[in-house]
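Colleague: show me the folded form of this:
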Amino acid sequence: MTKTRRRALLITGGALVYALLVGAAGVAGASTRSATPMPAPATASPSATATPTIEPRAVPAAPVGAARLRTCSVAGAASDGRLAEFQAMVVNASTGEVLYDRGGYQPSRTASVLKVLTSAAALSVLGPDYRLATTVVRGAEPGQVVLIGGGDPTLSRTPSGDESAYDGAPHLDDLAAQVRAAWNADPQTAGTPITSLVLDSSYFSGDTWEPSWNRKELYDGYMPEITALMVDGDRDNAYNNTSARSEDPVGRAGDAFASALGGGVAVSRGVAPQGAPQLGRVESQPVSTLVYQTLIVSDNTIAEALARVTAIQAGAGNSFGSLQQGITAGLAAYGLDTSQLRIADGSGLSPNNAVPPSYLTSLFIKVNNREGNLWAVFDGLPVSGRAGSLSYSDRFSGASSRADGAVHAKTGWIDDGYTLSGIVYAADGTPLTFAIYALGDVSDSAKQAIDALTAAFWDCGNNLSNL
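Modeller: Alright, predicted model coming up:
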């Protein structure tokens, strides 16, 4: 190759390299300058490629917080064979967190724990200051008066100033004195004797004995016939909480009032004439006190009276059949789901009642917070080792006594079940609401097994494991 041609090729190659270097420098310079948007073309080029659709990237959900590892187990106490068909639930009352659950959402018979629902419904519908009244009016015949029962089972035949089983109860002798004074003050009746007494118990209707109840409860002294007119809960012994009852509460009350009027009075049954002048009136203690009296020692009679009057005032009716509607109507005010509740009576004696433990733990959170008028329920609860049916010698004894004073709860017992539900103020300061059912083939020793498990809940507090 000639020198001239070799020089020409070198020049041409150098020029090409220079051009490439300049182009690269231009590109690099463009990438370091502030970007200035170029105007979009008025129309897309026919040869332009369509921009691909980019799906938005999925955003991961917020990470789930780590659950607390709770290590305090009550498995040993919960496996006690005396608990038989065992159900339970425990809830942290401050947070609402379920800490322990064994069949807690299954409705089952509650025994006397049902009195908590009856009391809560009565406080909602009637209010804490409502009183049950017994009145006397003039009858349709000359010399006649009518004694009208208003559902107060505490009305007493004992002398005024002499306390019966129900502290602060109204007395028949007071009512009779009012009647005699009004009778003698009226020119139409003054100077004439009272010769006839009519007993009006029509405020309640239907069966006086719930069909599922065991009749021995009457003879053993735990339950009377449920009538709107009775005295001393129809006890043979007006001073004893447990005392046999009669077959005719209305008749017993009528005989006692006839005697208080001075005797020589014919007694019959009937209904008071409309608009008859009132001659006397006595009233029970307020509902808040009646709630205390029914909860603290588990009084069946007051519970049934409260249930029936609550149903009447709720517009549900005045028989046992009205209690489902009446009690649930009262409970609706607390904002809890009542659809699983089955209410056969007001005392819990019927095996046909059904309440899930979860309902009780939720209601007791409200009791613990004294919502509405539920302070009266809290005040009436037995207390372990201190008050009411949890202070008896067979409750929270032995090792379970370590929880004395810490358990505020309602006891329950029927032939095929023992129950306990309420509030535990645990050793670590956590308020727990709980419900324990021991159902089926149980004996009296189930109470001790329930207490031992409750004391174990007290031990664990918020560290209670569900394992």
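Colleague: going forward, measure contacts and count neighbours with C-alpha atoms only.
Modeller: Fine.
Colleague: what's the next secondary structure element after the strand or helix carrying T411?
Modeller: Element membership for T411, per DSSP states H and E: strand 407-414. Sequence-wise, the next helix or strand downstream of strand 407-414 (DSSP H and E) is strand 417-425.
Colleague: please give the structure of this sequence too, so both can be compared:
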Amino acid sequence: MLPVARLLDLFLMAVRTVSFALAMSLILAAALLTTTGARAAPATTLPGKLDAQLSEWGLDISQVSVYVRAVDAEEPRLLVNPETPRVPASVIKLLTSIAGLDILGPNYHWATDVYVDGRVVGGQLQGNLYIQGYGDPYLTADAFAGILRALRVKGLIAIEGDVVLDNSFLAPPEQERGDFDGAAQRSYNALPSALSVNRQVTDIHIYRDWVNNGVGVYTEPPLTGVEIVNEARLVDAPCARRYHNPIATFIPATETAGPKLRISGTFADECGEEQVGRLLLTPEQHAAAAVDALWRDLGGSIGGKIRLGKVPKGARQFHRALSQPLGVIIRDIDKNSNNLMARMLFLTLGASEKGAPGTLEKSRDTINAWLNKRGLPMPELVADNGSGLSRETRISAGSLGELLSWSYRQPWMPELLASMSIAGVDGTTRRRLRREPIAGRAHLKTGTVRDASCIAGYVLDRNDRRWIVAVLVNGQDGQALGAWRGHAVHHEILRWVYRGAPLPTDSGD
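Modeller: Got it, this is the predicted structure:
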């Protein structure tokens, strides 16, 4: 803003040459333009003492990127290293979800189809039954059981031929489950499959067996061909971790022995049931085990084998099941940060635009073409697989912020907002900022891997103005970061935005 003395000089000069009213108008216009121009330029330094705090936390400003903008503003409020490509971790799921909402629509449903190639006479299928998946990311055990129940309701009891699983809608994964971090059995490392039942997770239930006065074990689905070796000891003790520590270990098959599930450790008799989810089977083996167990539980029978294959021409559709709508499914993708579901949505985008089978290359091309069509070019973007489990994915805070700004003006914005974790309330931020005024007023997506700690979303400030926030913090040259350092930066920025994102030039601040 112009100094008062300078404005007074301009006013006196104007009065001597033009009318008083016109002079006032000119001076007011000059002051307004000067003020507007000053506010239009985003700040480029971190607010308050945050710059100094970075060194205390072992960080350098070169590791931090920030984008802050009110949803009703024409320009950002704060830009710090906005064009630097960063590892976003699971924050990249926002790009996957937004692309899904815009390309497919919030009411998009995935199908799972059942075909037969023979006649059904008296409940007997004289031929094969085919189950074709189209990449439903939320085909839970209950949903899959519902499909098989529908076949029974329609009169099918016995399948004389084979049950054929068709997962050809998505191409086989280009990596192994353990490639990201070596933890091949952890559920977050599941890889996409067009027929992915219960997220490919085998639920291991370890419980107090009152009948046999010991420790009992069962799995869902039952593991056909897997020997369960139960070595867990029941101990007379309270339900505390020092006494209660059951351990489940899966031992893959060797040339001389079949696969085993070993249960060891101790089980306190005052505990109820322990449930552990693990990736023990391939997606195809897992789906086959689910079919076998669930169909027999329903009183059905299978005369042939359960195998992989494709639906042949001439087979007729016997049943179709539809998933939850995309607008509901992305709540698990973003709020709970589900990697498998994000990857399957990502592959679905490529298959829907460029045809089956869905591949990573098709999906990357689809994302880039869509961004350019929407006027959101991201030259630095590396969209690897649509989830946070990638060392190669890159995006800048500026691109992320502009994407969120554009998304806020779209008709499906409510579905996007509802998909995000609410600070201090639920999802991945349920334990963050929960005792602060901002709790319940920020919809956020988090992302954390070894060398990155990131957050992005929307914040409603104390004056009920909504802001876009993106904060990406990375380790130096790919080194480990420490999530707490990123959280410290996130929280300071979020608190500042909650206060209205005041700058030193703002009056009264």
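Colleague: hang on, the earlier thing: residue range for the strand holding T411 of structure 1 in structure 2?
Modeller: The alignment of strand 407-414 of structure 1 onto structure 2 (TM-score structural alignment) spans residues 442-449.
Colleague: what's the average distance of that stretch to structure 1?
Modeller: Superposed on structure 1, stretch 442-449 of structure 2 shows a mean distance to its aligned partners of 1.0 Å (mean C-alpha distance after the TM-score superposition for structure 1).
Colleague: quick one: contacts of that stretch?
Modeller: Under the criterion C-alpha atoms under 8 Å, 6 or more residues apart in numbering, residues 88-91, 94, 334-335, 388-389, 417-418, 420-423, 428-429, 453-460, 483 lie in contact with stretch 442-449 of structure 2.
Colleague: chain center to the strand holding T411 of structure 1, what's the gap?
Modeller: In terms of C-alpha atoms, centre = their mean, to the nearest Å, the centre of strand 407-414 of structure 1 is found 13 Å from the chain centre.
Colleague: now do it against strand 417-425, angle only.
Modeller: 170 degrees (axes from the mean of the first three to the mean of the last three C-alpha atoms, to 10 degrees).
Colleague: A88 of structure 1 maps to what in structure 2?
Modeller: A88 of structure 1 maps onto V66 in structure 2, by TM-score structural alignment.
Colleague: and for T154 of structure 1?
Modeller: Counting by TM-score structural alignment, T154 of structure 1 corresponds to Y138 in structure 2.
Colleague: correct me if wrong: its match contacts P325.
Modeller: No - using C-alpha atoms under 8 Å, Y138 of structure 2 is not in contact with P325; the gap is 10.0 Å.
Colleague: neighbour count winner among the two?
Modeller: Ranked by neighbour count (other C-alpha atoms under 10 Å), Y138 of structure 2 and P325 place Y138 first, with 22 against 15.
Colleague: sec struct for the more buried one, please.
Modeller: Under DSSP: H, G, I helix; E, B strand; the rest coil, Y138 of structure 2 falls in the coil class.
Colleague: what separation do you get for it and V201 of structure 2?
Modeller: Y138 of structure 2 is 12 Å from V201 of structure 2, where distance means C-alpha to C-alpha, to the nearest Å.
Colleague: got it, and V80 of structure 2?
Modeller: V80 of structure 2 sits 41 Å away from V201 of structure 2 when distances are taken as C-alpha to C-alpha.
Colleague: ok, A268 of structure 2 next?
Modeller: Look at A268 of structure 2 and V201 of structure 2: by C-alpha to C-alpha, they are 26 Å apart.
Colleague: before we move on, what about V471 of structure 2?
Modeller: Relative to V201 of structure 2, V471 of structure 2 is positioned 33 Å away (C-alpha to C-alpha).
Colleague: neighbour-wise, which of the two wins?
Modeller: Between V471 of structure 2 and V201, counting by other C-alpha under 10 Å, V471 is the more crowded of the two (31 against 26).
Colleague: so which strand or helix has the more buried one?
Modeller: strand 466-474.
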